[in-house]
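Peer 1: predicted model follows, preceded by the sequence.
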Amino acid sequence: MRMLSNATDAFQSYDYPVSAEEIIEGDGDMELELPNGTERLGDALSRSAPETFESAEDAEFAAFSGVSSKAIGRKGYSDRDPICMGEDGPDQVSF
């Protein structure tokens, strides 16, 4: 298994422009280790990939954009975002 950030190495081995299908055929079975499970690179690319990538950076962006919710920590959690006006949020706690 590989971390998602390490999967970018695979994108460097292609001559660009390259089709999404070619990357999926070549490296689509690569298992990505995510915080809440694993996912195939091909599944991530098939969700958000254009038909052709112009650069390795484009392929990397598509992979990062296409991973499922397994790639995030707790859904809806943020310790940085303030509560919007008009919304009920948790009471503030002082330590």
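Peer 2: Looks like it came in fine.
Peer 1: drop to CA atoms for contacts and neighbour counts, all remaining ones
Peer 2: Fine.
Peer 1: who's in contact with the stretch of helix or strand residue 64 belongs to?
Peer 2: Assignment of secondary structure by DSSP states H and E places residue 64 within helix 56-66. Contacts to helix 56-66, defined as C-alpha atoms under 8 Å, 6 or more residues apart in numbering, come from residues 4, 8, 11-12, 14, 16, 41, 43-50, 53.
Peer 1: quick one, strands of the protein?
Peer 2: 2-3, 18-19, 31-34, 37-40, 52-53 (DSSP state E).
Peer 1: which of these has the highest mean neighbour count?
Peer 2: By mean neighbour count, with neighbours taken as mean count of other C-alpha atoms under 10 Å, strand 31-34 ranks first of those at a mean of 19.
Peer 1: please compare the first structure with the one that follows:
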Amino acid sequence: MADDKQGQDKQADDEERRQQEREVEEARTRADEAEPIRNDTVEQLDDLDEALETHDYPTTTDDLIEAYGDYEIETQDGWESLDEVLGPTDNQTYVSADDVRSRILGRIRR
């Protein structure tokens, strides 16, 4: 079919349509992704942010509290220790520093 001008045009149009469909699907997939961590997170977590980056993963809430429980985090109500922020939650497993940051931010922005 691509041997004539009409066939080539149709093939090009089909490819363009498929590309647009892929872009729409990618946008839909990204809509389900968590928002990236904002730059002011480093300020809120202060020294804890660097400690989380160098920590070994996977890790648990209990491990983090044991290692960094005294680190201070800026919350809406002032400064609280990591122990105060994560202590009341269930012990869960984190696979990365971003995973921990997301959990902490979810707790302090409620």
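Peer 2: Sure thing, it's come through. Quick caveat, the model's predicted, so the values are computed rather than measured.
Peer 1: please state their TM-score.
Peer 2: TM-score of the superposed chains, computed with TM-score structural alignment, normalised by the length of the first structure, equals 0.57; 68 aligned residues with a C-alpha RMSD of 2.5 Å.
Peer 1: picking that back up, now do the helix holding residue 64 of the first structure: which range of the second structure does it align onto?
Peer 2: Aligned by TM-score structural alignment, helix 56-66 of the first structure corresponds to residues 97-107 of the second structure.
Peer 1: buried set for the matching stretch?
Peer 2: Residues of stretch 97-107 of the second structure classed as buried by neighbour count (16 or more other C-alpha atoms under 10 Å): 97, 100, 101, 102, 104, 105.
Peer 1: do the same with stretch 39-50 of the first structure
Peer 2: For stretch 39-50 of the first structure, by 16+ other C-alpha under 10 Å, it's 39, 40, 41, 42, 43, 44, 45, 46, 48, 49.
Peer 1: that older thread, quick one: average offset of the helix holding residue 64 of the first structure versus the second structure, please.
Peer 2: For helix 56-66 of the first structure, the mean deviation from the second structure after alignment is 0.7 Å (mean C-alpha distance after the TM-score superposition for the first structure).
Peer 1: tell me how many other residues surround residue 61 of the second structure.
Peer 2: 21 (other C-alpha atoms under 10 Å).
Peer 1: no no, residue 24 of the first structure
Peer 2: Residues near residue 24 of the first structure, counting by other C-alpha under 10 Å, number 18.
Peer 1: how about it: what's its closest non-neighbour residue?
Peer 2: In this structure, residue 24 of the first structure finds its nearest non-sequential neighbour in residue 42, 5.0 Å apart by C-alpha to C-alpha, 6 or more residues apart in numbering.
Peer 1: coming back round to it: of all the strands of the first structure, which one is nearest residue 68 of the first structure?
Peer 2: Proximity to residue 68 of the first structure (C-alpha to C-alpha) singles out strand 37-40 among the strands of the first structure, at 8.0 Å.
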